[in-house]
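Visitor: All I have is the shape, not the residue letters:
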């Protein structure tokens, strides 16, 4: 995990193309040989960081998906879990975003490009959870939207925002991070026309 964490920070700060395995090794005070012991290439390491970032997201929300609660409360809970995960694993989530762009622009060799496409299917499966949450909350009359694709994309822009603009400060209190997450959820819910109570 140390290698992936170091790599995620390097990819986040410099991007895939500008990051070298030497830089990753320096970040974790290790040797490039140690990295090559686990990964055959930079691309393989990048893809593992991407996959891990997605699995972190799934692990954050899946325990809440089957909770016995009103649909809108489940939606709020899952949105909150996602935002908190995004904040706490920001470097990994930044790699996920880079991977999406790389797939769109075809900037990886064929073998790695095929794996990027498989990871995109994982993202689609993750997105499906949110589609279901939106449909259930809408059926219950708690939110409203005209087109689910637009609602879903707008929702993700809101709850993924911290990947772009949030930078944790050293020693930042946990309640400050919670407040950021709660506000992201508030805006996301208001975007969906929800007028009920929020934390």
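Guide: Perfect, thanks for sending it. Computed from a predicted structure; not experimentally measured.
Visitor: only C-alpha atoms for contact and neighbour calcs from this point on.
Guide: OK.
Visitor: Is the spatially most distant residue from the centre of the chain within a helix or a strand, and which one?
Guide: Distance to the chain centre peaks in the chain at residue 33, reaching 29.7 Å (criterion: C-alpha atoms, centre = their mean). Assigned by DSSP states H and E, residue 33 belongs to helix 32-38.
Visitor: quick one: that helix to chain centroid distance?
Guide: Between the centre of helix 32-38 and the centre of its chain there are 27 Å (C-alpha atoms, centre = their mean, to the nearest Å).
Visitor: which other residues reach that helix?
Guide: 3, 21-22, 24-25 (C-alpha atoms under 8 Å, 6 or more residues apart in numbering).
Visitor: What residues of the helix ranked longest in the chain count as buried?
Guide: Longest helix in the chain by number of residues (criterion: DSSP state H): helix 110-139. For helix 110-139, a neighbour-count test (16 or more other C-alpha atoms under 10 Å) marks 112-113, 116, 119-120, 122-123, 126, 129-130, 133-138 as buried.
Visitor: which helices and strands does that helix pack with?
Guide: Judged by 3 or more C-alpha pairs under 8 Å, 6 or more residues apart in numbering; DSSP states H and E, the packing partners of helix 110-139 are helix 42-65, helix 71-88, helix 90-105, helix 148-159.
Visitor: Dump those into CSV; add mean neighbour count as well.
Guide: Formatted as CSV, the helices and strands packed on helix 110-139 follow (neighbours: other C-alpha atoms under 10 Å):
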stretch, mean neighbour count
helix 42-65, 18
helix 71-88, 22
helix 90-105, 20
helix 148-159, 16
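Visitor: okay, those helices in CSV with distance to residue 9 next?
Guide: Conversion of those to CSV gives the following (distance: least, C-alpha to C-alpha, whole Å):
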stretch, distance to residue 9
helix 42-65, 10
helix 71-88, 13
helix 90-105, 5
helix 148-159, 21
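Visitor: Second structure follows, compare the two:
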């Protein structure tokens, strides 16, 4: 099986994310990923200079996938509580839909070693940090507008964003596929929890129960 030039990188990322999430980053070699693809490891090294670079590319892709799912709800012209809920719900669905990618991120953060850091890997890490900041800023923007309008509690934006995002990440650790309805129910439940944590006391009946 050959890898077409236009589809090679996405296919490599998908195969690597699945292999790393299933067997562990440290326990999975480039040879293992090549076998899963039905290709040579040279094909992988053509696109990624090292295993560490491949892991970083997965991390970057995981953030971009989440941004792509959440941004349309951020750009929608809705009141802050409705916008926040929709964004939080989309975030959870992203965690569940791209589970392998996000589980690799968690394992890498726990300290999986991939050897010497290359210049390309170092650049990818800078790009990941930039994307993460861009993503958190979308939620900060909505929170700031909600605070200004009186809908949200006046809280430290950075602490609040990072705290509720940790909660919205939760399915990475325990989710098992049970169908789209289960996914939507979990996303709605966690989004309601996140919204309840930022609404002012007399607005906490504003939780949302419908889908997106």
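Guide: Everything's here; your move. If you're wondering where the values come from, they're calculated on a predicted model, not measured in any experiment.
Visitor: returning to what we had before: which pair in the buried residues of helix 110-139 of the first structure has the greatest spatial separation?
Guide: 112 and 138 (38.9 Å; C-alpha to C-alpha).
Visitor: Residue 15 of the second structure is in contact with residue 36, isn't it?
Guide: Yes - counting by C-alpha atoms under 8 Å, residue 15 of the second structure does reach residue 36; the two are 6.8 Å apart.
Visitor: What is the equivalent residue in the first structure for residue 141 of the second structure?
Guide: Aligned against the first structure by TM-score structural alignment, residue 141 of the second structure finds its counterpart in residue 132.
Visitor: Same question for residue 21 of the second structure.
Guide: Using TM-score structural alignment, residue 21 of the second structure pairs with residue 12 in the first structure.
Visitor: if I read this right, residue 52 of the second structure contacts residue 112, doesn't it?
Guide: No - judged on C-alpha under 8 Å, residue 52 of the second structure makes no contact with residue 112 at a distance of 9.8 Å.
Visitor: got the contact list for the equivalent of residue 52 of the second structure over in the first structure?
Guide: Residue correspondence to the first structure (TM-score structural alignment): residue 52 of the second structure is matched to residue 43. By C-alpha under 8 Å, 6+ apart, the contact list for residue 43 of the first structure reads residue 112.
Visitor: roughly how far apart are the aligned partner of residue 61 of the first structure in the second structure and residue 86 of the second structure?
Guide: By TM-score structural alignment, residue 61 of the first structure lines up with residue 70 in the second structure. Here residue 70 of the second structure is placed at a distance of 8 Å from residue 86 of the second structure (C-alpha to C-alpha, to the nearest Å).
Visitor: swap in residue 13 of the second structure?
Guide: 28 Å.
Visitor: go on, residue 11 of the second structure?
Guide: On the measure of C-alpha to C-alpha, residue 11 of the second structure and residue 86 of the second structure end up 30 Å apart.
Visitor: Residue 40 of the second structure contacts residue 34, correct?
Guide: Yes - with contact defined as C-alpha under 8 Å, residue 40 of the second structure reaches residue 34; the gap is 5.4 Å.
Visitor: Aligned counterpart of residue 2 of the first structure in the second structure, please.
Guide: By TM-score structural alignment, residue 2 of the first structure lines up with residue 11.
Visitor: I'd like to check which residues are in contact with that match.
Guide: Here residue 11 of the second structure is in contact with residue 37 (C-alpha under 8 Å, 6+ apart).
Visitor: now do the one 4 residues further on
Guide: Taking C-alpha under 8 Å, 6+ apart, we find residue 15 of the second structure in contact with 33, 36-37.
Visitor: quick check, nearest of those to residue 152 of the second structure?
Guide: residue 33 (46.6 Å).
Visitor: equivalent range in the first structure for whichever strand or helix holds the closest one?
Guide: Residue 33 of the second structure belongs to helix 30-37 when assigned by DSSP H and E. Aligned using TM-score structural alignment, helix 30-37 of the second structure spans residues 21-28 in the first structure.
Visitor: So which bits of the matching stretch are buried?
Guide: Here stretch 21-28 of the first structure shows 21, 23-25, 27 as buried, counting by 16+ other C-alpha under 10 Å.
Visitor: Would you convert those into CSV that also reports distance to residue 150 of the first structure?
Guide: Listed next are those as CSV, based on distance: C-alpha to C-alpha, whole Å:
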residue, distance to residue 150 of the first structure
21, 39
23, 39
24, 38
25, 41
27, 40
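Visitor: Farthest-apart pair in these, please.
Guide: Distance extremes for the buried residues of stretch 21-28 of the first structure: the farthest pair is 21 and 27 at 9.6 Å, using C-alpha to C-alpha.
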